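Enquirer: here is a sequence with its predicted model. Questions after.
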Amino acid sequence: MKWVIPKHPPDEVIKSLRLFSRIEQQILFNRGYRTEASVSSFLDPDVSIEADPYLIMEMKEAIKRINLALKDSQEIVIYGDYDADGVTAAALLAEALRAVGAHVNVYFPDRFEEGYGLNHQAVERIAVSNASLLITVDCGVRAIDEVAHATELGLDVIITDHHLQGGALPEALAVLNPHRSDTKYPNEGLAGVGVAYKLAQAIFREKGLPTSEEKALLDFVAIGTIADMVPLTGENRALVKLGLEVINTSPRIGLKALMNVSGYREGGIDSTAIGFGLGPRLNAAGRVQSALTAYKLLVEQDPQTAGDLAKELEHLNKKRKQLTLDVVERAIETFKRRDIEPLLMVAEADFHEGVVGLAASRICDEYYRPAIVGKIGESHTRASARSIPGFNITAALEKCSDLLERFGGHEAAAGFSVRNEHLHVLQSRLVSIAKEEMGDEELIPSLAIDSKAEFSELGDKTMQFIDQLQPCGQGNDWPIFCTEQVQVMDRRAVGSDQSHLKMTLRKSSIPFDAIAFRMGGIIKRLPEFIDIAYRLERNTYLGYESLQLNVVDIQFPKGDDLL
């Protein structure tokens, strides 16, 4: 792995940020903040950064139709995607609509029977119910035929989505999507739950409800936004920061139960806890069983029932982990028998469809190239794709749209369905596109280092500054430091499968505990002195809190990558 060391801030920036330490100046400069005023706005975002919901195209049309449903007591069906973004978006919008007196039902498609997004079978089911209005959350922007079918069956449709549109928009009553080609909304990076929140804002403001009602929904926004890994900058950062405050001061009953089974304490939830703890457990429901379990937990009011649902999610998450590992191991064995192409693709009939996206992500990280993993069905293959910086996987799929039944996603992640007879042609074409766009250069992963650091600089003050940077995530990564010639004082493999590496490190007589996840296999090859790239973080054990280094890469002092 290549470490990319940033340029030092120029003198004028150092002067402007003179109240900050050397490391803090470097971190802020790396993120584009060069003046005291810009730093202040970044570190302390408030509600004023939020954009007017009516800047989203066709918001007025959506509110007008919702008002009609309220006036005539019409039933509204919220159609949600089955991931954490879609589930939180559905819970948020259902709560908002019920708060103004709407009759609401929620529908999640079955991942294994119906697949992703709006589908004809679901539309027909909803049409024969008492529903008059269908509102999608986190899906629908490419569902042109399905929306037309719904309209023919007498349903009005409002799309709320954040995925990239295709060549045309569905002919829905309103399509709320900040990624529309004609958008006027200043933040294109909203998650699906973020778009649902803007609709809820408009509903509440139309009814004259206090802003406190809006703020109470921000816990959903924080969870869905972090779990969907959209940029945590600008409005997203403000919404998530406020949402974390809601979670840590007045958590919902269901979230309390989820924290309990996940091992997190109330009041201690941050972006890491959501990204690696709460979010995966909510996602596990839709991956392994039904997203309805996660939805029920989020809206549950009874502590006993919430506890049972949280335990069920914990069980599903453990199952999800094993299923993912099984698929990844089999995929890697397949790639060992092939020439490694610039784009890797594997599909099998017995792969578990719910974890192909997770497996693709792991393979993408392992080989550092775009990866696609699919489940072959009787007539179609459903697959998920993950990519690396510089290769837009959704744009690549767009070039293959003649082969695909349906597809959608972002630059770095996508999903699609293809008829089995087209699978090999699709693979060949995608590999050709990858070769053409990425050339013959060796694909070497890079790691952006925020600053070189000595252990003497890594005290409570630096950790408190990192606290100010929260929430960290996409677009505002947790700072990564590097230190050279660190002495390994102690080492041991830890974890149920001995896959993690625990170390005691020392530099200039200053010791630090360190953990290196998934690096237990190198313990016997570890030399006395190493160069490390790491995150500084807090570790709490038996009520005692200390600073530790979360090592993300290890290199020999000469610069050769140990891994």
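Expert: Nice, thanks for sending it over. Residues are numbered from 1 along each chain as shown.

Enquirer: switch to C-alpha atoms for all contacts and neighbour counts from now on
Expert: Will do.

Enquirer: all strands of the stretch 351-500 of the chain, in order?
Expert: For the stretch 351-500 of the chain, strands defined by DSSP state E, counting those that start in this stretch occupy the ranges 371-376, 380-386, 404-409, 413-419, 446-448, 451-452, 481-494, 500-507.

Enquirer: deepest of those strands, which one?
Expert: With neighbours defined as mean count of other C-alpha atoms under 10 Å, the strands of the stretch 351-500 of the chain peak in mean count at strand 371-376, which reaches a mean of 26.

Enquirer: isn't residue 498 right up against residue 519?
Expert: No - taking contacts as C-alpha atoms under 8 Å, residue 498 lies outside contact range of residue 519: 9.2 Å.

Enquirer: looking at those two now, which is surrounded by more residues?
Expert: residue 519 (20 against 14; other C-alpha atoms under 10 Å).

Enquirer: list the contacts of the more buried one.
Expert: 499, 500, 501 (C-alpha atoms under 8 Å, 6 or more residues apart in numbering).

Enquirer: ok, residue 508 next?
Expert: 455, 456.

Enquirer: do residue 137 as well
Expert: By C-alpha under 8 Å, 6+ apart, the contact set of residue 137 is 78-81, 86, 89-90, 159-161, 192-193, 196.

Enquirer: redo that, cut-off 6 Å
Expert: Each residue near residue 137 by C-alpha atoms under 6 Å, 6 or more residues apart in numbering is listed here: 80, 160, 161.

Enquirer: put this beside the first:
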Amino acid sequence: MRWTLIEKADPTKINHIQESIGVDQPIAELLVKRRIETFEDAKNFFRPSLDKLHDPFLMKGMQEASDLILQKRNEKKPVMVFGDYDVDGTTSVALMSTYLRGLGFEVLSYIPDRYDEGYGISYKGIDHAKANGIDLIIALDCGIKAIEKVNYAKNLGIDFIICDHHRPGNQIPDAIAVLDPKQEDCNYPYDELCGCGVGFKLVQALQIKLEKPQKEIYKYLDLVATAIGSDIVPITGENRILAHFGLKLINSRRRPAFKAILEQTKKKELTITDVVFMIGPRINAAGRMKHGLLATELLCETNLEKVKALAQDIELYNASRKDADRSITEEAIQLIKDYKEEERFTTVVYQSHWHKGVIGIVASRLTETYYRPTLVFTKSGDKLAASARSVKGFDVYDALESSSEFIEQFGGHKYAAGLTLKENNFEKFKTKFEEVVKSSINPDLLTPEITYDSEIQFQDITPKFIRILKQFAPFGPRNMKPTFVSKNVSTTGFVKALGEEGLHLKTNLLQNGIVITAIGFGLGNKKEIMDLNEPFDIIFTIEENEWNGTTSLQLNLKDIKESN
């Protein structure tokens, strides 16, 4: 693994923030690297405030969107709320549907079937709206590229409001309003919202138009925080505020769905990471294994008995999802081992029987294993569908755009995307994608990299340091949990291999007379470095370990290497 210092921070800025807020140098350095350089920046970072949310009407299309919705309310017209089948989409539909019902709307919630309709706005969904006398569809977390489908709806007399956060193509759909802060001519101050976040801004705008208090809609922030975490958007700016308060709401267990999902966990305080690994996969499992609408129903339901029954169903789907994920990953790894090809810059695998609902998870696992831009294909109707994942620093969306002559449809982000193509184009696409990646990727990106914030000594890890560090949360892209390097460390003599086949390590580390316990998941093969009785360097995050009601300091080791 490559250990890379994130960047050098300006010493003048470090001194300034150190003096402004009275913190030690290691904390000041962490802040400057997060672009927190003044007292005001620090205040906003450490004390997030809902008063700092941006005016929703700064977003292009917000005036038209809110006017049309209120017009439909006056006309007592039903609306369809349409969202994607992942966590961002299902939470968006739950938020918007609940809010509009509270305004007296008759709402038809719609999530497309992953297998029958595929990703995004569907003709089937539009036809369903028409059959139910609906002439307005509010699409969330999808729609920015649905040019033909929006035109099809328009010909049927159905208008669209699109709330999306994906990158637009060359053309914008002919909707009444398109809310997407990534549009070039949208001057909204923050363009990293998730789909549910864009939906929340629309709800904010409606509250303002109706002259209702904003605090009435803060009860939806648990949904927004779940989407922010699960969709892996940056936890900066407005997202940080929404995630901070949404996390508090999740931890209050006020929403019956979250209470039921979290009943099994003994954790008192969930972090965003816990939300990503405990709540996200369960919500996702409904769309992967059965139907995304089940997740939306669970999130909206208030009857405790119904909630428990739905949560149990979703738990079963999640167990099935885990089994499918495991078996497909094993098959894919065997396929890769069977290849008799020269060193490739990409990993592209296909089997027609693979479960479409888990190919994204499998793509992520293969990326971790082989560290290449990765595509996992399966059969979907008369076409092939794939999930794409990338390595840090490489834009897989751009690579797909450069290979688009063989693609039917694609969409997504820098590090994750989805696509469909005709089966007879698979080999041509595979060759083209390999060529594009080979000619454009920096070969260094094919070696896993761990970035770290700074080098510290064990003596820097004081109770005050840990207390301030905890306030850097919630963590996520562009505000990752601080990672440190300590050099010339040794063990007290206690080094233990844990787990099956000794995959993990537990040890007591020593530096300048200070002893700290450390755990290293997946680092069992590094035990020999510790057994040499020679100094070594570690890269780690700092955690508090909860065990039997006791909390203790622990280093979570990411890698170990011999000291120079």
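Expert: Yes, it's here. Not measured: the values here are computed from a predicted model.

Enquirer: distance to residue 210 of structure 1 added to the strands of the stretch 351-500 of structure 1, as CSV?
Expert: Shown next, in CSV, are these (distance: least, C-alpha to C-alpha, whole Å):
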stretch, distance to residue 210 of structure 1
strand 371-376, 46
strand 380-386, 41
strand 404-409, 35
strand 413-419, 38
strand 446-448, 43
strand 451-452, 44
strand 481-494, 44
strand 500-507, 49
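
Enquirer: quick one: stretch 50-67 of structure 1 aligns where in structure 2?
Expert: Across structure 2, the stretch matching stretch 50-67 of structure 1 (TM-score structural alignment) is residues 53-70.

Enquirer: stretch 191-206 of structure 1 now?
Expert: Counting by TM-score structural alignment, stretch 191-206 of structure 1 sits on residues 194-209 of structure 2.

Enquirer: who touches that stretch?
Expert: 56, 66, 88, 92, 140, 141, 163, 164, 165, 224, 228.

Enquirer: quick one: which of those sit in helices?
Expert: Among the contacts of stretch 194-209 of structure 2, the members falling in helices (DSSP state H) are 66, 88, 92, 224, 228.

Enquirer: picking up where we left off before, show me which of the contacts of residue 137 of structure 1 are buried.
Expert: Among those, those classed as buried by 16 or more other C-alpha atoms under 10 Å are 80, 160, 161.

Enquirer: what do we get in structure 2 for the first one?
Expert: Using TM-score structural alignment as the criterion, residue 80 of structure 1 maps onto residue 83 of structure 2.

Enquirer: show me the contacts for that match.
Expert: By C-alpha under 6 Å, 6+ apart, the residues touching residue 83 of structure 2 are 89, 93, 111, 139, 140.

Enquirer: quick one: it from residue 110 of structure 2, how far?
Expert: When distance is defined by C-alpha to C-alpha, to the nearest Å, residue 83 of structure 2 is 7 Å away from residue 110 of structure 2.

Enquirer: now do residue 431 of structure 2
Expert: From residue 431 of structure 2 to residue 110 of structure 2 the distance is 38 Å (C-alpha to C-alpha).

Enquirer: same question for residue 420 of structure 2.
Expert: Taking C-alpha to C-alpha, one finds residue 420 of structure 2 at 22 Å from residue 110 of structure 2.

Enquirer: and for residue 184 of structure 2?
Expert: Taken as C-alpha to C-alpha, the span from residue 184 of structure 2 to residue 110 of structure 2 is 29 Å.

Enquirer: neighbour count for those two, which is higher?
Expert: residue 110 (25 against 9).

Enquirer: which one in structure 1 is aligned with that one?
Expert: By TM-score structural alignment, residue 110 of structure 2 lines up with residue 107.

Enquirer: OK, contacts around the nearest residue to its match once chain neighbours are set aside?
Expert: Of all residues not flanking residue 107 of structure 1 in the chain, residue 79 sits nearest, at 4.9 Å (C-alpha to C-alpha, 6 or more residues apart in numbering). By C-alpha under 6 Å, 6+ apart, the contact set of residue 79 of structure 1 is 107, 108, 135, 136.

Enquirer: who wins for neighbours among those?
Expert: Using other C-alpha under 10 Å as the neighbour criterion, residue 136 leads the contacts of residue 79 of structure 1 with 29 neighbours.

Enquirer: out of the contacts of residue 83 of structure 2, the closest to residue 215 of structure 2 would be?
Expert: Among these, residue 93 lies closest to residue 215 of structure 2 (C-alpha to C-alpha), at 20.2 Å.

Enquirer: all set now, cheers.
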